[in-house]
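**Student:** all I have is the shape, not the residue letters:
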């Protein structure tokens, strides 16, 4: 179906089941990809964060420059946001020495500041309002903050609380199902539910990514981070082909 003029002005995808499936895979890729650079290549969290931040800024600039929604540009920017989120979260929680609880609190504060600044500047923070360069800028800053917070939350639950990766994945998966029930059966703000789900998919992907590549002694499968990352990229490409993304409808 041809894209309408209203849809073309919104350069982020409609929120569908396909969107969430690809988002979880992208966040898992962010974990394995981020760890591959910071740990496997032994570059450290600070250098890796600087590298991924430059990639993220370039990807967002490329996305904002587009005249209309393009799925490839969008998901490249999402993957860039989740890899930089991985290394920044690890830097905050490990290198700064404030721990997962302190890191999560700091990142939650930054996410709240981002959303509030967006709201008070433009008046709304829903996906359908992302149709100007200013809204896109706020959107992508908020995306990066949510990805970073999600990484810290995933590590906090899986490692600090000693639950392990699979148990942590069950917890975050259960919370996603709770949000789905709230969406289906209540009148809770759809915007609030979207951002809550967006944050929660990140720790879900983070713990799954850790489960794939962490040592068996630590509860992981000890798979190659490079191999896991390539597999996840392939899966994302397949889903983008099988489940084409369409632009969100412009908010009025």
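**Tutor:** On my side now, so go ahead. Here the structure is a predicted model, which means the values were calculated and not measured.
**Student:** rest of the way, CA atoms for contacts and neighbours
**Tutor:** Will do.
**Student:** how far away from the center of its chain is the helix or strand residue 193 falls within?
**Tutor:** Under the criterion of DSSP states H and E, residue 193 resides in helix 190-213. Here the centre of helix 190-213 is set off from its chain's centre by 7 Å, with C-alpha atoms, centre = their mean, to the nearest Å.
**Student:** and that helix, what does it pack onto?
**Tutor:** Helix 190-213 is packed against helix 17-35, helix 133-155, helix 165-185, helix 225-242, with contacts defined by 3 or more C-alpha pairs under 8 Å, 6 or more residues apart in numbering; DSSP states H and E.
**Student:** let's bring in a second model and compare:
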């Protein structure tokens, strides 16, 4: 199934169909909102788990259910809708965080193990995606199957990013601010390799997508955690609300301006001779 709409007959007598990409164009807005979403994923999960007393299991069940509802709405949409898309990203960020936290805190799985497992799982998802579709391009997420691969990969990047971030910031005792600086430097190095050395677009994108998760989470922890734990003690509520307000403002702006809408592809079907 592809996301297509019928258009008037083409000038050569065929029928023109428009195929819509279901994900946004990669702009500065994309990366800013992505980092903000990862921060909310970290602080939001902490708030739901701790402040509301839902526990990891209860929080995981509720947020997973909300993610399923939002994801169904996203899959049923015929084109990219900023509000729905970024709502799914926020929920995926929270659920990805909870998956790693459940494995670490409830089941006692070491962060080194979860990091390795999620890295292998993400590589396998990319392999299956490429083998099935022949491309990993995010500019051609124009069918239900491709979008399903896309969201599986996104979920795994959040789970992997959570494990990597916790491993460096907490278990290796680097601290939140140092970890954020380290991830920022690695992202800058990937960007340099992309634009100065010709590193592949697909590899560059997904590498940065993984790294922005621990970057955002480290920033969120730095802002929200108590001072005696290396944070600024703003708390999870203030941090989450602040970032959600900024996300909402940017999403509304993009919905109105349509600056991140990928140009549609026109497919012409010609009548049989």
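**Tutor:** Thanks, I have it. Note that the structure is a prediction, hence the values are computed from the model and not measured.
**Student:** ok, which of the helices and strands packed on helix 190-213 of the first structure comes nearest residue 193 of the first structure?
**Tutor:** Each of these was scored for nearness to residue 193 of the first structure using C-alpha to C-alpha, and the closest is helix 165-185 (6.5 Å).
**Student:** mind listing residues that contact the closest one?
**Tutor:** If you take C-alpha atoms under 8 Å, 6 or more residues apart in numbering as the criterion, helix 165-185 of the first structure is touched by 154, 157-159, 188, 190, 193, 196-197, 200-201, 203-204, 207-208, 210-211, 219-220.
**Student:** mind doing that once more with 6 Å?
**Tutor:** Identification of contacts with helix 165-185 of the first structure by C-alpha atoms under 6 Å, 6 or more residues apart in numbering yields 158, 204, 207, 211.
**Student:** whereabouts in the second structure does that helix align?
**Tutor:** Taking TM-score structural alignment as the measure, the second structure aligns residues 176-196 with helix 165-185 of the first structure.
**Student:** over to stretch 82-93 of the first structure?
**Tutor:** The counterpart of stretch 82-93 of the first structure in the second structure, using TM-score structural alignment, spans residues 93-104.
**Student:** kindly report the same for stretch 197-205 of the first structure.
**Tutor:** Using TM-score structural alignment, stretch 197-205 of the first structure pairs with 208-216 in the second structure.
**Student:** check stretch 39-50 of the first structure too.
**Tutor:** Going by TM-score structural alignment: stretch 39-50 of the first structure matches residues 50-61.
**Student:** any idea how far apart the tips of the matching stretch sit?
**Tutor:** Terminal residues of stretch 50-61 of the second structure are spaced 15 Å apart (C-alpha to C-alpha, to the nearest Å).
**Student:** ok now it, how far from the chain's centre?
**Tutor:** On C-alpha atoms, centre = their mean, the centre of stretch 50-61 of the second structure falls 22 Å from that of its chain.
**Student:** buried set for that stretch?
**Tutor:** Neighbour-count burial for stretch 50-61 of the second structure, counted by 16 or more other C-alpha atoms under 10 Å, picks out 56, 59-60.
**Student:** distance to residue 46 of the second structure and secondary structure for the residues you listed - can I get that in TSV?
**Tutor:** Listed next are these as TSV, based on distance: C-alpha to C-alpha, whole Å; DSSP: H, G, I helix; E, B strand; the rest coil:
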residue	distance to residue 46 of the second structure	secondary structure
56	9	helix
59	10	helix
60	11	helix
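**Student:** quick one: secondary structure of the closest residue to residue 103 of the second structure other than its chain neighbours?
**Tutor:** Sequence neighbours aside, residue 109 is the residue nearest to residue 103 of the second structure in space, at 5.5 Å (criterion: C-alpha to C-alpha, 6 or more residues apart in numbering). In three-state terms, and counting by DSSP: H, G, I helix; E, B strand; the rest coil, residue 109 of the second structure is coil.
**Student:** neighbours of residue 109 of the second structure, how many?
**Tutor:** Neighbour count of residue 109 of the second structure, defined by other C-alpha atoms under 10 Å: 14.
**Student:** try residue 96 of the first structure
**Tutor:** Count around residue 96 of the first structure with other C-alpha under 10 Å applied: 11.
**Student:** the helix holding residue 193 of the first structure vs helix 17-35, what angle?
**Tutor:** 50 degrees (axes from the mean of the first three to the mean of the last three C-alpha atoms, to 10 degrees).
**Student:** what lies in contact with helix 190-213 of the first structure?
**Tutor:** 24, 27-28, 31-32, 126, 146-147, 150-151, 153-154, 165, 169, 172, 220-223, 225.
**Student:** fine by me, thanks again.
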